[in-house]
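> Need coordinates for the following:
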Amino acid sequence: MKKAQLEIACFNLESAVIAQENGADRVELCSNRTVGGTTPDFELTKTVRKKITIDLNVMIRPRGGDFVYSDFEFEQMKSEILTLKKLHVDGFVFGILNQDGIINEQQNKDLVALANPLPCTFHRAFDGIENKFQALESLIECGFKTILTSGKITNVIDGSDVLATLVEKANNRIVIMPGGGLRSSNIGLVKEKTKAIFYHSSAVIGMGELVNPEEIKALKAYL
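Alright, predicted model coming up:
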């Protein structure tokens, strides 16, 4: 059986370097940890790209808060994808919902098409959607390659049953990547229950935004 992989959410250059040095398979780069991540600075992205050789996915999110965007914000997201593509990133992470809390298929499809041939991950906007199994089919239809989710709003342990069902229903058509409160203390349980092939963690211990090298090593040990 193929070894599962680990993505580390990073909010600065130092974290991205630590992630690579300690065995992470991919970095998800973003800014503003306190609001759950927004689009990182272009200069930061450029520097990180020069310093790391592992895959680098970049979040496209104009602000914190909900995932319903104005026309202006949507245009900003499109512009950011085009700019960041030129920096040789490996993929994008975003998610757009309608006012009624379901997937905005048209806008997501537009961004996936713009990102092509780079793969796109639908982020934890998924966690607030009521009918997750309908949303799963919708996101496959939109062309996403991965869904980052904790299964429920709270964390991967509370959502582990939902995650396991999502992995089963996805049936290798899209990657279900557990994330949200994922730590070395619980990744063993989550892996056993879900059989997922990719996992996501900030690997931050305590306050601040710097990843912990020992935590990354401990997470990897379970995979």
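
> CA only for contacts and neighbour counts going forward, please
OK.

> where exactly do the helices run in the protein?
13-21, 42-51, 71-85, 105-115, 132-142, 160-170, 187-194, 213-221 (DSSP state H).

> if you compare those, which one is most tucked away?
Greatest average neighbour count among these goes to helix 13-21 (a mean of 20), per mean count of other CA atoms under 10 Å.

> For the closest residue to residue 215 other than its chain neighbours, give me its contacts.
Counting by CA to CA, 6 or more residues apart in numbering, residue 203 is the residue found nearest to residue 215 once chain neighbours are left out, at 5.8 Å. Residues in contact with residue 203 (CA atoms under 8 Å, 6 or more residues apart in numbering) are 8-9, 183, 211-213, 215-216.

> Can you give me the distance of residue 203 to residue 83?
Per CA to CA, to the nearest Å, residue 203 is found 28 Å from residue 83.

> Count the neighbours of residue 145 for me.
19 (other CA atoms under 10 Å).

> could the helices of the chain be laid out in JSON lines, adding distance to residue 30?
Shown next, in JSON lines, are the helices of the chain (distance: least, CA to CA, whole Å):
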{"stretch": "helix 13-21", "distance to residue 30": "11"}
{"stretch": "helix 42-51", "distance to residue 30": "9"}
{"stretch": "helix 71-85", "distance to residue 30": "12"}
{"stretch": "helix 105-115", "distance to residue 30": "17"}
{"stretch": "helix 132-142", "distance to residue 30": "22"}
{"stretch": "helix 160-170", "distance to residue 30": "24"}
{"stretch": "helix 187-194", "distance to residue 30": "23"}
{"stretch": "helix 213-221", "distance to residue 30": "18"}
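
> Indicate which one of those helices is closest to residue 60.
Closest to residue 60 of the helices of the chain is helix 71-85 (CA to CA; 6.1 Å).

> want to put them side by side, so please do this one too:
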Amino acid sequence: MRIEVIVQNAEEAKQAERLGADRLELVSAISEGGLTPSYGTIKTVLSQVSIPVQVMIRPHSYLYQYTDAEWKVIQEDIQAVLDLGGKGIVFGALTKENKVDETILQNLLKTFPSIDITFHRAFDETFDLIEAYKTLMNYPIRRILTSGGAENCVEGKDKLRELVQLSKEMDGPSIMPGAGLTADNITEIHEHVQSEEYHFGKAVRHNASFQKGFSQEVMQRLTDWKK
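Predicted coordinates for the structure are as follows:
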């Protein structure tokens, strides 16, 4: 069982690692759903933790469609992550019809063939989650962050279960539930969904706030749970 948590800077990253997180999602502008962090933030985080770091690559918070100019920025940001020693990114792109943008994915993987990709919750905006999953199976995507197309994992647990079963049957990208997970509901969600990794945000923070640090008590509960 693996636990991924959101971090915004090096201090949070070090604290999360110390408290038992297995992987980090590094973002900026969490109030906008998470955008690409600065070069300096990426550099300091990667240099100060030993657990895997998935760096958010998202140039803006409106839609998941990207122009040619934005695609050039995305490439520069990914190259910066690799130059700094990073290996993973969090990325997603959709067409105007809310389908997976295969053109961008093909270009990304052609340019960066060894990158570890988490396809983010743009997945939840697709017209058909099963169709979107089968599309992503054609690419070396490692995992998909999703709430099952619902506002949170509690509401989306049935679709999450279906997606996890599909991923196991077809040996495709793993399904990583995220949104609305807490130390109180993770057991119930896991028993229903049966994923192997889960993504936590503000629920592992003091007062459930991204302005606060991690709650040692909550992180300890999750560490004990995943054993």
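
> what's the counterpart of residue 168 of the first structure in the second structure?
Alignment note: residue 168 of the first structure maps to residue 165 in the second structure; criterion TM-score structural alignment.

> That match and residue 158 of the second structure: what is the separation?
Note on residue 165 of the second structure: its distance to residue 158 of the second structure, by CA to CA, is 11 Å.

> Check residue 40 of the second structure too.
In terms of CA to CA, residue 40 of the second structure sits 40 Å off from residue 158 of the second structure.

> just residue 5 of the second structure next, same as before
As judged by CA to CA, residue 5 of the second structure and residue 158 of the second structure stand 23 Å apart.

> Also residue 126 of the second structure?
17 Å.

> next one: residue 21 of the second structure
Taking CA to CA, one finds residue 21 of the second structure at 26 Å from residue 158 of the second structure.

> Residue 113 of the first structure corresponds to which position in the second structure?
Residue 113 of the first structure maps onto residue 110 in the second structure, by TM-score structural alignment.

> One more: residue 208 of the first structure?
That one, residue 208 of the first structure, aligns with residue 210 by TM-score structural alignment.

> burial count for its match?
Residue 210 of the second structure has 18 nearby residues by other CA under 10 Å.

> Looks like residue 68 of the first structure contacts residue 95 (just checking).
No - at 9.1 Å, residue 68 of the first structure does not count as touching residue 95 under the criterion of CA atoms under 8 Å.

> For those two, indicate the residue with more neighbours.
Counting neighbours by other CA under 10 Å for residue 68 of the first structure and for residue 95 shows that residue 95 has the greater number, 24 against 18.

> Kindly state which residue of the second structure is aligned to that one.
Residue 95 of the first structure maps onto residue 92 in the second structure, by TM-score structural alignment.

> for residue 23 of the first structure, same thing?
Match for residue 23 of the first structure (TM-score structural alignment): residue 20.

> tally of neighbours for that match?
Around residue 20 of the second structure there are 18 residues (other CA under 10 Å).

> just checking, it touches residue 223?
Yes - assessed by CA under 8 Å, residue 20 of the second structure is found in contact with residue 223 at 6.2 Å.

> How about the contacts made by the counterpart of residue 133 of the second structure in the first structure?
In the first structure, residue 133 of the second structure lines up with residue 136, judged by TM-score structural alignment. Taking CA under 8 Å, 6+ apart, we find residue 136 of the first structure in contact with 166, 170.

> Please apply the same query to residue 125 of the first structure.
67, 95-97.

> What is the aligned counterpart of it in the second structure?
Per TM-score structural alignment, residue 125 of the first structure is aligned with residue 122.

> From residue 218 of the second structure, how far off is that match?
28 Å.

> cool, residue 89 of the second structure as well?
Distance, residue 89 of the second structure to residue 218 of the second structure, by CA to CA: 26 Å.

> what number of residues lie near the residue mapped onto residue 180 of the second structure from the first structure?
For residue 180 of the second structure, the aligned position in the first structure is residue 181, judged by TM-score structural alignment. For residue 181 of the first structure, the neighbour count with other CA under 10 Å is 17.

> By how much does the lengthiest strand in the second structure deviate from the first structure on average?
In the second structure, taking DSSP state E as the definition, the longest strand is strand 2-7. Here the mean offset of strand 2-7 of the second structure against the first structure after fitting is 0.6 Å, by mean CA distance after the TM-score superposition for the first structure.

> Residue 226 of the second structure against residue 2, yeah?
Yes - Residue 226 of the second structure is within contact range of residue 2, at 7.2 Å (criterion: CA under 8 Å).

> Comparing these two, which shows the higher neighbour count?
Using other CA under 10 Å as the criterion, residue 226 of the second structure and residue 2 rank with residue 2 on top: 17 against 13.

> residue range for stretch 37-52 of the first structure in the second structure?
Counting by TM-score structural alignment, stretch 37-52 of the first structure corresponds to 34-49 in the second structure.

> quick one: buried residues of stretch 92-99 of the second structure?
By neighbour count on 16 or more other CA atoms under 10 Å, the buried set for stretch 92-99 of the second structure is 92-95, 98-99.
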